[in-house]
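Trainee: Quick one: sequence plus predicted model below, questions after.
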Amino acid sequence: MEFDLSSAAFWVAVGQIILIDIVLSGDNAVVIALACRNLSPEQRKKGIFWGVAGAVSLRVVLTTFAALVMNLPWLKFVGGLLLVWIAVKLMLPEDEDGHDIQSSEHLWGAVKTIVVADFVMSLDNVIAVAGAAHGSLALLLFGLAVSIPLIVWSSQLIMHWMERFPAIVLLGAGLLGYVSGQMLLTDPGLLALLPPLPEWSGKAAGAVGAVLVVAVGRWLEQRILAKQDVTIV
C-alpha cells in the first residue's frame, strides 16, 4: 500500500491500526498503575514517563521488524491463525483475579517492570498492527504515531468506555478477525498453491474471518458463563 494521504484505503488502514491499538492496549494503564503505585508522587510521574517511553520504543521496533518480514512465505498464514486465537480470546470473560505485576519502591525498578510487562503483552498487538499495515512501513509508523499518544493520554478513559460499552470489544474482535482473514488469504506461500483469485477475494476472506471470530467467541463465552453459573449454584 502506497503512502498516499489522499487515498481512502490508506485512511481505512490507519483507522484499523488505531482501533487495534486501543482494543489491545487496554491493560497497559493497569500495568503502569500497579508498577508505580509504591513510588512517591514525584517519582511516579517520572516512572510513568520513562516506562511508557521504553515500552513504546520497544513496541515500535518489534512491530517494524514484524512488518518487514511479514511478506515471507507462510509467516502471514501463521500470524493469521494466531490472530484468530487472539481475537477469540479477547471476547472471553477473564477468570483471573488480577495482573501478576510487582510494584517497586525504586524508579528504575518500576520502569523495568513496565517495559518487561509490555513486552510480554505486546505479541498480539505487534501481529495485528503489522497485518493491518499490509507490509507498508510508512503506513505502520504513521498509524503508530497517531495511536500511541491517544492510548497514553486517554488510557483510563478508553478502559472506562470498554467496560461501559462491551460493543467496543466486540467490534475490535471482529476487526481482528477481518485482518486475520486477509492475512491468511494473502500469504505468498498459500497464493503460490492457489489459482488466480479475484480482487474482492481478500475482502471476502476478511468478512468470513470477522464472522467466524465473533460466532466462535460468542459460543465459547456463553459456555464459560453457563459453567460459572452452574458452579455458583
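Mentor: That came through, no problem.
Trainee: from here on, contacts and neighbour counts on C-alpha atoms
Mentor: OK.
Trainee: Now do W153 against L24, distance only.
Mentor: 16 Å (C-alpha to C-alpha, to the nearest Å).
Trainee: Looking at the two, which is more packed in?
Mentor: Neighbour comparison, W153 and L24: the larger count goes to L24, with 23 against 11 (by other C-alpha atoms under 10 Å).
Trainee: out of everything not next to it in sequence, what's closest to the more buried one?
Mentor: N125 (6.1 Å; C-alpha to C-alpha, 6 or more residues apart in numbering).
Trainee: count of neighbours near that neighbour?
Mentor: Counted with other C-alpha under 10 Å, N125 comes out at 22.
Trainee: Now do the contacts for it.
Mentor: 20-21, 24-25 (C-alpha atoms under 8 Å, 6 or more residues apart in numbering).
Trainee: Would you mind identifying the next helix or strand past the one helix or strand it maps to?
Mentor: Following DSSP states H and E, one finds N125 within helix 123-132. Helices and strands here follow DSSP H and E; after helix 123-132, the next one along the chain is helix 137-164.
Trainee: Next, the buried residues of that next one.
Mentor: 137, 139-141, 143-144, 147-148, 151-152, 155-156, 158-159, 162 (16 or more other C-alpha atoms under 10 Å).
Trainee: got it, and stretch 202-222?
Mentor: 202, 205-214, 217-218, 220-221.
Trainee: now stretch 219-233
Mentor: Buried residues in stretch 219-233 (16+ other C-alpha under 10 Å): 220-221.
Trainee: Check stretch 66-85 too.
Mentor: Here stretch 66-85 shows 66-67, 70-71, 73-77, 79-85 as buried, counting by 16+ other C-alpha under 10 Å.
Trainee: Second structure for comparison follows:
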Amino acid sequence: MELLTSPEVWVSFFTLLILELILGVDNVVFISILTGRLPEEQRPRARFWGLLMALLTRLALLATLSWMVGATANLFKLFGMGFSWRDIILIVGGLFLLVKSVHEIHVRLEGPEPEQGGNGGGGKTAGFTSVIIQIALLDIVFSLDSVITAVGMVDELVVMAAAIVVAIALTLVFAKPIWGFIDRHPTVKMLALSFLVLIGAALIADGFEQHIPKGYVYGPIAFSLLVELLNIRAKKAAAKPVELREPHAKDH
C-alpha cells in the first residue's frame, strides 16, 4: 500500500512508462516490416506473438535482476576497450538489425516483382516460423535495452514490471493502426526501414560505449515522417475529383 500512496513511485512509474513506449516504437516498426512478408491471414497472429514475446522477454529479464546488474560488468578487453554481455548483445543485435533492414530495402528497390495475392513487400512470402524466430531474437536486444533503462531508473521491481506490462498493453492497442498505415503506404515503409538502419547503427555504437542520444536518432525520423505525412495529405487532396456545383438562380 505504501507504493500506491507514494508520489515518487507514481512519478517514476509514469516516467518509465513513457520511456518504455518510446523504446517500443522501434520494436513495433521491426515487427511490421517482418510480418509484411507473411501472407495476409498470418500477419495479425505473428504480430500478436511478437508483442507477447517482447513482454515475456522483458519480464524474464526483470526476474533475473542479479544477472542484469552483472551484464554490464566487463568480460574482456580488446584494444583497451572493455566489453560486457550487454555490449556483445547490443553489437550482435545491431548488426542483425542493420543487415536485415538493408536487405529489406534492397529487396524493395531491386528485388523481384511481388507475387499474385502477394505480401506487398516484393519477392516470395516468408515462413511463419522464420519470422517468429527473427522477431524473438530482436526482442531480446530491444528488451535488454528497455530493462536496463528500467533498472537504472526505478528501485522497486513491482513498479518496473507494472510499467512494462502497461506499456506493452498500450502498444498492443495502438500498434494495429500503425501497422495498417505502414502496410498501406510503401514510402512510409521505406522510411521505417531507414529508421531501423539508424537504430541498428545506434545499437552497435552503444555496444562500443559510444552512446548516441535518442533525440539525435528519433528527431530526424520524426521530422521525415512529418514531411511524408504532408506529402500523403497533398497527394490525397490532388486526387480528389472536381465537383461541379449547380448554378443558383438569382433572386429577382
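Mentor: Right, received. Where do you want to start? Bear in mind that the values here come from a model prediction, so they are computed numbers and not experimental data.
Trainee: And the furthest pair within the buried residues of stretch 202-222 of the first structure?
Mentor: G202 and E221 (28.2 Å; C-alpha to C-alpha).
Trainee: In the first structure, which residues correspond to stretch 46-56 of the second structure?
Mentor: Using TM-score structural alignment, stretch 46-56 of the second structure corresponds to residues 51-61 of the first structure.
Trainee: what's the average distance of that stretch to the second structure?
Mentor: Compared with the second structure after the fit, stretch 51-61 of the first structure shows a mean deviation of 2.2 Å (mean C-alpha distance after the TM-score superposition for the first structure).
Trainee: quick one: buried residues of that stretch?
Mentor: 51-56, 58-60.
Trainee: list the contacts for L68 of the first structure?
Mentor: 135, 137.
Trainee: Roughly how far does it sit from G135 of the first structure?
Mentor: 7 Å.
Trainee: again with Y178 of the first structure
Mentor: Look at Y178 of the first structure and G135 of the first structure: by C-alpha to C-alpha, they are 16 Å apart.
Trainee: Quickly find the element holding the aligned residue in the first structure for S32 of the second structure.
Mentor: By TM-score structural alignment, S32 of the second structure lines up with A29 in the first structure. For A29 of the first structure, the element it lies in under DSSP H and E is helix 28-36.
Trainee: cool, G98 of the first structure as well?
Mentor: Using DSSP H and E, G98 of the first structure falls within no helix or strand.
Trainee: how many other residues sit next to it?
Mentor: G98 of the first structure - counted by other C-alpha under 10 Å - has 8 other residues nearby.
Trainee: before we move on, back to that, from the contacts of N125 of the first structure, which is closest to M183 of the first structure?
Mentor: Nearest to M183 of the first structure among the contacts of N125 of the first structure, with distances taken as C-alpha to C-alpha, is I20, at 15.0 Å.
Trainee: Check which residues of stretch 13-22 of the first structure are buried.
Mentor: Judged by neighbour count using 16+ other C-alpha under 10 Å, the buried positions of stretch 13-22 of the first structure are 13-22.
Trainee: Give me the subset of those residues lying in helices.
Mentor: The helices, defined by DSSP state H, take in 13-22 from the buried residues of stretch 13-22 of the first structure.
Trainee: wait, which of these is closest to G189 of the first structure?
Mentor: A13 (23.3 Å).
Trainee: Test my guess that that closest one contacts A130.
Mentor: No. Contact criterion C-alpha atoms under 8 Å: A13 of the first structure and A130 do not qualify, at 10.8 Å.
Trainee: How about the contacts made by I232 of the first structure?
Mentor: Per C-alpha under 8 Å, 6+ apart, neighbours of I232 of the first structure: none.
Trainee: Report the separation between it and D95 of the first structure.
Mentor: 14 Å.
Trainee: A207 of the first structure too?
Mentor: A207 of the first structure is 30 Å from D95 of the first structure, by C-alpha to C-alpha.
Trainee: One more: V69 of the first structure?
Mentor: In terms of C-alpha to C-alpha, V69 of the first structure sits 35 Å off from D95 of the first structure.
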